[in-house]
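Undergrad: Need coordinates for the following:
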Amino acid sequence: MLYLTKAKLLLAGAALTALAGPALALDGNDLVAKLNGALAIKGSSGFTAGSINVSGSDVIAADAKIVTDDAKQNIPLGTVKFEGVEEDGGGYTVGKVLFDNVNVTQDKSSITASDISITNLSIPADPNGNDLRSVLLYDEATVGRIVGTVEGKQAFSVDRTTVTTELADDNSSVDFDVKVAGVKADLGLVDEPQAKDTIQQLGLTSLDGSMMIEGSWSVGDGTLDLTEYALDFKDVGRLSMSFSLTGYTLDFIKSLNETTQAMAENPSNEQAQQAAGLAMLGLMQRLTFNSAEIRFEDAGITKRGIDYAAKKQNTDATQLTQMLKGMTPFMLAQFNVPELQNMVTEAVNTYLDKPGSFTISAEPENAVPFPMIVGAAMGAPNTLPKVLGVTVTAND
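TA: Okay, here's the model as predicted:
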């Protein structure tokens, strides 16, 4: 009797296990569908696969592609493997996403990329929410060496690209950091005679540098702080930009994507384009300007540029420099902003005497709504520098 009871329990357990198996298995198609839902909200292209297979906690998408709206620039990805997939409240977390190496050829150009991966990817269950739980996020994305060729000759290459993000403990904001190392370009491949001569005179037959982006985004009030967006090239200089604005919320992003898509779908419909343009202006009214800065730090390009320009005008660098100094206040006088005119003239003179750095900043005492900026630009453009708190300096 005891034996029969145990046997029945074992059989019942086996039956429950068998019935539960399919329910616990991962749904690869659902993962891809929710991935595309999150990409659509961000205005990104779609992801498709020829076949989707599940193996334990892994989802393998074969013959995968990034598909654009017009289907003209589809990017083949080969096999994409989602490792360590777990369901999470209707969404998914993925320990690592591994991509095949990319090798795309079109006409006489080709591009290759290797060692592509994403770590700790979070795919939301519902991309229509108003917090970061509805946003596609990851800890790190990396791409190894990228090489572009034209007619068999290497035109550019990038050694490594790394994107990292860090989510705040309360899910209210996310920090992001992008580093692109070993950016090289061969400008000697340019064929157009005038451009080729300019490149050679400026000593720009090749470029060697890096790019970096740092910032944060608070989803509640939509404050986007881009603290640094920098391009740094050897023997040229370092160009960096930063800005801060408020109102860049998830709702704003969705509306912006919808308006942009409407414009793309009706390129020849004048009424549709006008309606979309008005909608875009309406969206801009949601934004508030906090600050901005653009700065250039010279590494030799200024002197070479002045020497080249002087040669083209049959003069020398000293005379051209003096000419530029003299022209600056006259060019600015037409804007009727004496304070800005004096500021820019002094900065230009300082920079031309000894090229170091040139900085334009805008930092108002209080945040300025975009409609106020547009109104000032249309009604009294000479008040804009004061409204935005503009300063111009050199070699600081």
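
Undergrad: going forward, measure contacts between C-alpha atoms and count neighbours the same way
TA: Noted.

Undergrad: ends of stretch 121-139, how far apart?
TA: The first and last residues of stretch 121-139 sit 7 Å apart, counting by CA to CA, to the nearest Å.

Undergrad: Stretch 103-112 now?
TA: One end of stretch 103-112 sits 4 Å from the other (CA to CA).

Undergrad: here's the other one to compare against:
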Amino acid sequence: MKITKIAATMLLGGVATAVMMGQANALEAQAFADRIIEVYKTIGYDVTLGEATLDGDTITIDGGSITVVSTPEAPMETMTFDTELTFSGVVENADGSYMAESLTIPDIDTDFAEEPAGHLSLVDIRVDGFYLPAGNPVPAIGLMQLYENFSTGALSITRDGEEVISIDSIQAGSTFNPQHGATELTDLTSNFAVNNITADLSTVSEEDPSAGAVIEALGLTSITGNITGDLSWSMADGHMTVHEFLLDFADVGALNITTDISGFTPAVLDQIYAMQGAMTAGGEMTEEQSQAQMMQGMAIMQGVSIIGASVRYDDAGLAPKLLDFFASSSGADRATFVEGIKAMLPGMIAETGIPALNDVIVPPVSAFLDDPKSLEVKIAPPSPTSLLVLMAAAANPAGLISALGLAVEANTAAPAAD
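TA: A predicted model of the protein is given here:
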């Protein structure tokens, strides 16, 4: 009899323990989900999530919704998803932050429009090193480290059953020094790639016949290419260099944007996030409040300086086609059409009221029109120059050109790869 009572007591104790553990697991899973909501709210995402459940160190969340909020007056449309989110290898750190080894999402295969019928499929969606920093407000250092790597497999978008856009894969990743999830960073590097983009533009004419005619005349009914980028960022002095943001399409051309700035520190980012939070949470602002926000923004950015920047276009066949097309449309041959544009350039610049632009723009643009190879607009101040100084210099456009070190170059050799 005594043994039976002991066994019953142990059984009841085990059941009670299991119930308590189940409650603790649900609470921990929900705490993880709540932290996702809080962290992403800081960067402008209004997130709702479905039920969160815990199994070992795996947390599963059953769907949710995301709204990108700009202002209280103009929030963007909410995107609802019923997809299961699986976070594997979840660890809660002593400071209240979370790290998951990976986040995986089931392949997407869904219709998104009825007329014309639109369908999207995306496979192999994965995030490695998913990080939720601690802190309230969430510090910028943490927000820089939300993931180590993001990747997908093939993306396909069809219109009435015909594929109009396809991408082989998407990849984005960062390397952190000293390590991912550190509360103090020295520097980071980031890169991304959208690989083997193919776009069928032949159906544009169904929506816009005039645009479709131009696309067909230029031989652009199908284009292929890649989009890539990489940057490096030092925390102590806020030196950020965008080494490449490149859109490169075969038989069309390559557009590359680079920037080099200093003073863009985590402290500056913290102030920007705080100001954005006040803007979205404070309701409609008065004119005085808007002016105060603008002054605050200027004060935040006063330590940010421009070292240099450039926008470069390397032609791969588009420019000659455009010149031929517009020449034919005007009833002239290409040489006559180009000479006409070159003759008009000084007058067009004169209308800006900035005569100093004439020497900067006319010679290189004329050279590009004669032989379209490359065209680049660069700024390179004599020394790093703050944004506020440049804004003040804008009162004297000629002085601003000098302060920026503005230059336009045509048909120069492409910079050597790092």
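
Undergrad: Got a TM-score for the two of them?
TA: TM-score for the superposed chains, counting by TM-score structural alignment, normalised by the length of the first structure: 0.85, backed by 380 aligned residues with a CA RMSD of 3.0 Å.

Undergrad: Helices of the stretch 51-200 of the first structure, start to end?
TA: For the stretch 51-200 of the first structure, applying DSSP state H, counting those that start in this stretch gives helices covering 193-201.

Undergrad: where exactly do the strands run in it?
TA: In order along the chain, the stretch 51-200 of the first structure carries the following strands (DSSP state E, counting those that start in this stretch): 51-55, 58-67, 75-88, 91-99, 102-106, 109-113, 117-123, 140-143, 146-150, 153-167, 173-186.

Undergrad: nearest to R286 of the first structure, of these?
TA: strand 173-186 (19.4 Å; CA to CA).

Undergrad: What is the neighbour count of the residue nearest to I43 of the second structure when sequence neighbours are not counted?
TA: Counting by CA to CA, 6 or more residues apart in numbering, Y273 is the residue found nearest to I43 of the second structure once chain neighbours are left out, at 6.9 Å. Neighbour count of Y273 of the second structure, defined by other CA atoms under 10 Å: 18.

Undergrad: next one: the one 5 residues further on
TA: Neighbour count for A278 of the second structure, taken as other CA under 10 Å: 12.

Undergrad: how close does it get to M76 of the second structure?
TA: A278 of the second structure sits 18 Å away from M76 of the second structure, going by CA to CA.

Undergrad: got it, and T110 of the second structure?
TA: For T110 of the second structure relative to M76 of the second structure (CA to CA), the value is 21 Å.

Undergrad: Could you do E376 of the second structure as well?
TA: 35 Å.

Undergrad: Compare the two (neighbour count), which wins?
TA: For the pair E376 of the second structure and M76, the greater number of neighbours falls to E376 (21 against 13), based on other CA under 10 Å.

Undergrad: Leaving aside the residues adjacent along the chain, what's closest to that one?
TA: E376 of the second structure's closest residue in space is R312 (CA to CA, 6+ apart), at 4.1 Å.

Undergrad: is it true that that neighbour touches V377?
TA: Yes - at 6.4 Å, R312 of the second structure counts as touching V377 under the criterion of CA atoms under 8 Å.

Undergrad: the more surrounded of these two?
TA: R312 (20 against 17).

Undergrad: What's the match for that one in the first structure?
TA: The alignment partner of R312 of the second structure in the first structure, by TM-score structural alignment, is R295.

Undergrad: One more: A398 of the second structure?
TA: So A398 of the second structure corresponds to N382, using TM-score structural alignment.

Undergrad: From the structure, what's the count of residues near G13 of the first structure?
TA: For G13 of the first structure, using other CA under 10 Å, the count is 12.

Undergrad: I'd assumed it was in a strand, is it?
TA: No - going by DSSP: H, G, I helix; E, B strand; the rest coil, the assignment for G13 of the first structure is helix, not a strand.
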